[in-house]
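K.L.:
here are the coordinates; sequence isn't available:
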């Protein structure tokens, strides 16, 4: 297809629409997630172990339903109608959170809508560019910025409303955010790529054995991401509990940091670190030293492991509540690891997904999020029995295991004689840059 006129940071107009839609969707998702554990333990009086399990089960289901949602979109609904239907269903679910009696049905409704919405939005990025367009790789960087922009404002707005004025005000703000994202998507639909014809025949490349190898590779990566997210997703689970109970949040005698604000540190650091990493990787690529995507992902998992190990060491020498500066440093290291692994994987899946099944294959990436959130919920239930220091050591080991597995996969991939025909990013790093 011809390259659309660039009107936003040198990118097609459609990317701005996808960026803003995702920004508001993530505002609603993270706004509700910021309040969820606190709402269960403080308002509904659910014990910590059960609250962590419910949190993990909800987050896992939110990333399991995209498997079905991607298949439904590719076979019947089409990408655009799936996004609209999913956004509308999620909006209803967020407003259902205003009723305590509808708490569990509301979570189920949001998860169902997310299944249609989540895989079909990023699957449209690839269609905005021709195969040779050098802007395609950086487009994923900008899209990921939309994720984090919404995630940054969500705790500040939804968290503050819920903490100071009532939980339902925070949930209501999340619902309004989802509606705004839906309106932006519908209003900017003319700038988006057309749906791939659902009855179209597969291209020659999609009928080849390369597709099977690509999918096997992507499934392997998704399974390792399950392990990684078991540690990473504690940021909204046990870390939130520790920030409330184990961190000295006082800046002065009159000023105390609200517990929900720590959830905004992660997206804030994304904005601060992303330009630094992009510049560093661009310079490395010019010198021919840019690491492959799987090596980058392994580095990211190792950074997360070091972040948890740091907290464990701090707690081993300080029994009382630790300074909020340690919590902020933890989030900084965690974010650095995130930028190496998560957007890199998203770009990798976006490139290798066969066009006719783009949403379905993209959903495999979110399969890692499903399993990882489920694992995070199970691991989070050990928080009380293990204690903070022991739990952080365990999370360091989980993230470290993911780093080792990614390196093993990377070594095996480079041994494939057909890896060039697979267009694996070691041969095309210009098209998958990975933040």
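P.N.:
Perfect, thanks for sending it. Being a predicted model, the structure only gives us computed values, none of them experimental.
K.L.:
When you work out contacts or count neighbours from here on, use the C-alpha atoms and nothing else.
P.N.:
Noted.
K.L.:
wait, residue 221 sits on residue 408?
P.N.:
No - with contact defined as C-alpha atoms under 8 Å, residue 221 does not count as touching residue 408 (10.7 Å).
K.L.:
Out of these two, name the residue with the larger neighbour count.
P.N.:
A count of neighbours by other C-alpha atoms under 10 Å puts residue 221 above the other of residue 221 and residue 408, at 24 against 14.
K.L.:
now the strands: where do they sit in the stretch 301-435 of the chain?
P.N.:
322-323 (DSSP state E, counting those that start in this stretch).
K.L.:
ok, which stretches of it are helices?
P.N.:
For the stretch 301-435 of the chain, helices defined by DSSP state H, counting those that start in this stretch occupy the ranges 324-352, 358-380, 383-413.
K.L.:
so which of those helices is the most packed in?
P.N.:
Of all the helices of the stretch 301-435 of the chain, helix 358-380 has the most neighbours on average by mean count of other C-alpha atoms under 10 Å, namely a mean of 27.
K.L.:
Now do that one and helix 383-413, the angle between them.
P.N.:
140 degrees (axes from the mean of the first three to the mean of the last three C-alpha atoms, to 10 degrees).
K.L.:
so what does helix 358-380 touch, helix or strand wise?
P.N.:
helix 48-72, helix 209-232, helix 324-352 (3 or more C-alpha pairs under 8 Å, 6 or more residues apart in numbering; DSSP states H and E).
K.L.:
where's it relative to the chain centroid, distance-wise?
P.N.:
Remark: helix 358-380 is offset 10 Å from the chain centroid, using C-alpha atoms, centre = their mean, to the nearest Å.
K.L.:
now it and helix 324-352, what's the angle there?
P.N.:
150 degrees.
K.L.:
re the thing from before, now the helices of the stretch 301-435 of the chain as CSV including distance to residue 183?
P.N.:
Compiled in CSV, these are given as follows (distance: least, C-alpha to C-alpha, whole Å):
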stretch, distance to residue 183
helix 324-352, 25
helix 358-380, 22
helix 383-413, 38
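K.L.:
Next one for the comparison:
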């Protein structure tokens, strides 16, 4: 079998294999497994870290998460273009991995968190929270005095003083104070709460860490998949199998991360969970560097000599991209601290680009080329809704797990994010085999039909949670964990109907001269979907104090209402797409 040098030229050197595949696949499998370990380990903790450590309100925390996720999906478009034109995929992966290691370890620096102060009369107490799981307790601290309290929409109660609280409420007395100590009960309106944001370096370092991760993913994410493609000749029958193995690596890393990082972060401290994510990314970087010989020069730069001989400001051209990667972190850091700019501008940018592509298709193309491109754009449009609903996993569904789901003692809210990758590892091969089995009998659903199934399934998952919230919650206003698992199961089945065929659909339906542009539109649509997901997640927000929800009943009702709305939206839009699927299939002009 042939191999290539850095520039892609063929040589006659026999290539060594591992289990029938190029040895380089082992390197890429392990690198991506550890990279996804770091990414999903951090993601599992992020929203809870924002709400419980920095005391961002749920609405603000979910806005920050949405902006972060949107940029994570947008930056690979830029990183892919830089690699294709200058760096090559391998060098881009190394730059990205170094930035990711720095970002993940920086996340382990907690710094000063937020501080909530409660003022009753002339006395101010600092609210301190013990624990990070569902058994969190709030203490009001003033000097040597430390009192456990509960805070609800009715007022502030000293734990153990419920009878006094009831008497105060009946008498409509703002506060019932004893001779000494914390008041037994203070009715709403008789106290004030203030969140202090004097965090020192904690908050700037948080956003710097997120920015390093965003830029690092931009260099690494798309390009490591490209290296997998370079391992195989164009018509190599092992190619699809290689990508399947690579996909298993992604989800295996996700399962391990959400279990291990979530456990350490919630039980021992945020720094331990984020630090483990950093260790995972470091292992990925070491694996990739030590495994260079197994990659046999695949994914090298298009012009290796230029990177070394061409000088810019006296530096090798390659060094400019290392420096540029660091410089790019600064504007991202500024944007992350003003996430509303991203929420406002990105949808307009995406709409402008989408309209421009539609205009190009209508004016420049004819016949089958035009109809196929219009079908591709239509499916991209529908995919935005799917991802906006599906990506509630990192935000509103994580907070739902924390605030409104009954957890076993050995489980915690971030661990629920292991359901999705775990189901993919188990069910992914089964679904893939099902499509092959149906295809041999000319019964495989078309791409538009698969997209419609995905929308119906993701909507059905939210409708299940709505029903469970209304009928299955206990006296503590928490639903059994089983229903959240079943929701993730339905969502994952939807993902398996849409995600694996999405990029394939783009390459099959797009005109050759604009395939790269259409790939960019696909990633941009995913980025916009995360912004939309943020708006949805923010609608589920209810009041919290010191990171603890004040009214579990209201929280559950709000989740049930919003989940019902988006659930029916997904189902109805999915049915509409199913009705349109014969027309779209006809427009695909012979492509399945």
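P.N.:
Looks like it arrived, so ask away. All figures in this text were calculated on a predicted structure; none of them were measured in a lab.
K.L.:
Once they're superposed, what TM-score comes out?
P.N.:
Here the TM-score for the pair of chains, by TM-score structural alignment, normalised by the length of structure 1, is 0.84; 410 aligned residues with a C-alpha RMSD of 3.1 Å.
K.L.:
re the thing from before, switch the helices and strands packed on helix 358-380 of structure 1 over to CSV; also include distance to residue 17 of structure 1.
P.N.:
Putting those into CSV (distance: least, C-alpha to C-alpha, whole Å) gives the following:
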stretch, distance to residue 17 of structure 1
helix 48-72, 20
helix 209-232, 27
helix 324-352, 18
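K.L.:
looking at those helices, which is closest to residue 4 of structure 1?
P.N.:
helix 324-352 (19.2 Å; C-alpha to C-alpha).
K.L.:
Comparing that closest one with structure 2, how large is the average distance?
P.N.:
Compared with structure 2 after fitting, helix 324-352 of structure 1 deviates on average by 2.3 Å (mean C-alpha distance after the TM-score superposition for structure 1).
K.L.:
what helices or strands is that helix leaning on?
P.N.:
The contact analysis (3+ C-alpha pairs under 8 Å, 6+ apart) places helix 324-352 of structure 1 against helix 136-154, helix 209-232, strand 247-248, helix 262-286, helix 293-317, helix 358-380.
K.L.:
Would you tell me which one of those is buried the most?
P.N.:
helix 358-380 (a mean of 27).
K.L.:
how far apart are that helix and its match in structure 2?
P.N.:
Helix 358-380 of structure 1 versus its aligned partner: 2.9 Å mean (mean C-alpha distance after the TM-score superposition for structure 1).
K.L.:
With stretch 272-281 of structure 1 instead?
P.N.:
Looks like 1.9 Å for stretch 272-281 of structure 1 (mean C-alpha distance after the TM-score superposition for structure 1).
K.L.:
what range in structure 2 matches that stretch?
P.N.:
Using TM-score structural alignment, stretch 272-281 of structure 1 corresponds to residues 426-435 of structure 2.
K.L.:
And the contacts of the matching stretch?
P.N.:
For stretch 426-435 of structure 2, the external contacting residues (C-alpha atoms under 8 Å, 6 or more residues apart in numbering) are 444, 496.
K.L.:
How far does stretch 38-52 of structure 1 stretch from one end to the other?
P.N.:
11 Å (C-alpha to C-alpha, to the nearest Å).
K.L.:
With stretch 120-136 of structure 1 instead?
P.N.:
Terminal-residue distance, stretch 120-136 of structure 1 (C-alpha to C-alpha): 17 Å.
K.L.:
residue range for that stretch in structure 2?
P.N.:
Using TM-score structural alignment, stretch 120-136 of structure 1 corresponds to residues 223-239 of structure 2.
K.L.:
same deal with stretch 159-175 of structure 1?
P.N.:
By TM-score structural alignment, stretch 159-175 of structure 1 lines up with residues 262-278 in structure 2.
K.L.:
what about the strands in the stretch 1-150 of structure 1?
P.N.:
6-8, 11-12.
K.L.:
okay, now the closest residue to residue 7 of structure 1 other than its chain neighbours: neighbour count?
P.N.:
Nearest residue to residue 7 of structure 1 in three dimensions, chain neighbours excluded: residue 13, at 5.7 Å (C-alpha to C-alpha, 6 or more residues apart in numbering). If you count neighbours by other C-alpha under 10 Å, residue 13 of structure 1 ends up with 20.
K.L.:
how far away is residue 13 of structure 1 from residue 120 of structure 1?
P.N.:
Counting by C-alpha to C-alpha - residue 13 of structure 1 and residue 120 of structure 1 are separated by 18 Å.
K.L.:
Same check on residue 33 of structure 1?
P.N.:
Distance of residue 33 of structure 1 to residue 120 of structure 1, given as C-alpha to C-alpha: 22 Å.
K.L.:
ok so, going back, to residue 245 of structure 1, which of the helices and strands packed on helix 358-380 of structure 1 lies closest?
P.N.:
helix 324-352 (11.5 Å).
K.L.:
Enumerate every residue touching residue 95 of structure 1.
P.N.:
Contacts of residue 95 of structure 1 (C-alpha under 8 Å, 6+ apart): 171-172, 175.
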